[in-house]
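Q: got a predicted structure plus its sequence, pasted below:
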Amino acid sequence: MADAEVRTAIAADAAEIARIQLGTWRSAYSELLPPGVLDELTEDTAEQQWREAIEENSTTVLLATEGDWSVGFCAGGTAPTGETAAADGSVPEDANSTVLVSTLLVEPRWGRRGHGGRLLGTLAQQLRQAGNTRGISWIPEADEASMAFYRGVGWEPDGTVRTLDAGGRPLRELRVTGTLELRFQ
């Protein structure tokens, strides 16, 4: 494998991040999301949203590269209180030190090469150094590959479920959680 690394994204990376996001969603999530939803997504809009996220101080956006290629990215930061609440609405004691991994994507053609682990590991390390202890992420219930990945680093579903409206089709997501001291198998 060529040199692989993870680095903090800069505003100039927004176009590549948008390309990776839309290409991956269209490939990996075509069965989960209705075609109309995927067709409405534009690279220009996604690029602008990622540029804003990168420039915002409360979000950490990382980019994975292999050689000269951008192959994946992740984003995370302080979890909103509503995201950390239990199914009964109660807020856990560690809510103030819990982060939300909002996105972790690796292009399918670059999968199974360790990029996802490097991305999440680097993000967890940076967020742990900032005093955080636990992470959460939302995974589509039907996304077995992502669920297996998170379970592989020690994160498990915590029983909290949400259903999103994905263009008129319900998309059920499970919340996974675990320590930022990741274990890699």
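A: Received the coordinates, thanks.
Q: going forward, measure contacts between C-alpha atoms and count neighbours the same way
A: Fine.
Q: for the residue positioned nearest the centre of the chain, pull up the helix or strand it's in.
A: Nearest to the geometric centre of the chain sits Thr103, at 1.9 Å (C-alpha atoms, centre = their mean). Thr103 belongs to strand 98-106 when elements are defined using DSSP states H and E.
Q: downstream of that strand, the next helix or strand is which one?
A: Following strand 98-106 in sequence, per DSSP H and E, is helix 115-129.
Q: and the angle from the helix or strand following that next one to helix 115-129?
A: Using DSSP H and E, the helix or strand that follows helix 115-129 in sequence is strand 134-140. Inter-element angle recorded for strand 134-140 and helix 115-129: 140 degrees (by axes from the mean of the first three to the mean of the last three C-alpha atoms, to 10 degrees).
Q: comparison target below:
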Amino acid sequence: MNVRRLGGREDTAGIIRVQGLAWREAYADLLPTEIIQQQTVDPSEEEIRQWHDWLRENRDGILVAVDDEEAVRGFADFRWGDAETKEFVGDEEAGLKAIYVHPDYWGSGIGTALLERGMESLPDDVDAVRLEMLSGNEVGHQFYQARGFERTDTTTHEIGGTQYPTDIYTIKI
């Protein structure tokens, strides 16, 4: 597996697919079926173009994990400074907006590789990484706790017009 920065539209299409498949697997018991099914796994050219344009705007923190055939198997979205961080992310912190791995590759080390590479790529003045995840996401909780993150707060996040409980995790770097 190779972890690198976001490339062309093929990478963007892979990100959309991976996110959709990961949502369907990870959140099936946490979110309503209609919300899960809205996650695209076969993006149209228009969806790819829109996502690609959005991801390329000031997105130095987008990383993809690709296999030998350059197929995206996972991605991470780190944000800092003015890059649309969440309100719980401080000035000298980065937010991990997303990290998703294709469900067929869970447990293979891709998530860890994305996390490590992303943290290595952060600006020197960043002293912590914070993230938010659905409270019932046991796979996510185990993943982050095993890598030194600690649950530091709770809040809610709106999905499809409904508020869901979330946990904030933090790691000092």
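A: Structure's in. What do you need? On a predicted model such as this, the values are computed, not experimentally measured, just so you know.
Q: so which elements touch the strand holding Thr103 of structure 1?
A: Judged by 3 or more C-alpha pairs under 8 Å, 6 or more residues apart in numbering; DSSP states H and E, the packing partners of strand 98-106 of structure 1 are helix 14-28, strand 69-78, helix 115-129, strand 134-140.
Q: export those to JSON lines and tack on mean neighbour count?
A: Formatted as JSON lines, those follow (neighbours: other C-alpha atoms under 10 Å):
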{"stretch": "helix 14-28", "mean neighbour count": "19"}
{"stretch": "strand 69-78", "mean neighbour count": "22"}
{"stretch": "helix 115-129", "mean neighbour count": "20"}
{"stretch": "strand 134-140", "mean neighbour count": "23"}
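Q: kindly reformat those as JSON lines containing distance to Leu164 of structure 1.
A: What follows is these, written out as JSON lines (distance: least, C-alpha to C-alpha, whole Å):
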{"stretch": "helix 14-28", "distance to Leu164 of structure 1": "16"}
{"stretch": "strand 69-78", "distance to Leu164 of structure 1": "20"}
{"stretch": "helix 115-129", "distance to Leu164 of structure 1": "24"}
{"stretch": "strand 134-140", "distance to Leu164 of structure 1": "10"}
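Q: who touches Tyr105 of structure 2 in this structure?
A: By C-alpha atoms under 8 Å, 6 or more residues apart in numbering, the residues touching Tyr105 of structure 2 are Arg73.
Q: quick one: what's aligned to it in structure 1?
A: Alignment note: Tyr105 of structure 2 maps to Trp110 in structure 1; criterion TM-score structural alignment.
Q: doesn't Tyr164 of structure 2 lie inside a helix?
A: No: per DSSP: H, G, I helix; E, B strand; the rest coil, Tyr164 of structure 2 lies outside any helix segment and is strand.
Q: that one against Gly136, yeah?
A: No: when contacts are counted by C-alpha atoms under 8 Å, Tyr164 of structure 2 is not listed as touching Gly136 (9.7 Å).
Q: list the contacts of Leu164 of structure 1.
A: Residues near Leu164 of structure 1 by C-alpha under 8 Å, 6+ apart: 170-173.
Q: weed out the non-buried ones from these.
A: Listed as buried from the contacts of Leu164 of structure 1 are 171-173; burial here means 16 or more other C-alpha atoms under 10 Å.
Q: before we move on, the earlier item: can I get the contacts of Leu164 of structure 1 in a markdown table with distance to Glu16 of structure 1?
A: Below are those laid out as a markdown table (distance: C-alpha to C-alpha, whole Å):
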| residue | distance to Glu16 of structure 1 |
| --- | --- |
| Pro170 | 29 |
| Leu171 | 26 |
| Arg172 | 28 |
| Glu173 | 26 |
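Q: what's the closest of those to Phe73 of structure 1?
A: Nearest to Phe73 of structure 1 among the contacts of Leu164 of structure 1: Glu173, at 20.4 Å, using C-alpha to C-alpha.
Q: in structure 2, what residue corresponds to the closest one?
A: Match for Glu173 of structure 1 (TM-score structural alignment): Thr166.
Q: also Thr133 of structure 1?
A: Aligned by TM-score structural alignment, Thr133 of structure 1 pairs with Asp127 of structure 2.
Q: ok, now how distant is the aligned partner of Glu31 of structure 1 in structure 2 from Gly136 of structure 2?
A: Alignment note (TM-score structural alignment): Glu31 of structure 1 maps to Asp29 of structure 2. Separation of Asp29 of structure 2 from Gly136 of structure 2 (C-alpha to C-alpha, to the nearest Å): 9 Å.
Q: neighbour count: the two, which is higher?
A: Gly136 (16 against 12; other C-alpha atoms under 10 Å).
Q: which SSE is the more buried one in?
A: Here Gly136 of structure 2 is covered by no helix or strand, with elements defined by DSSP H and E.
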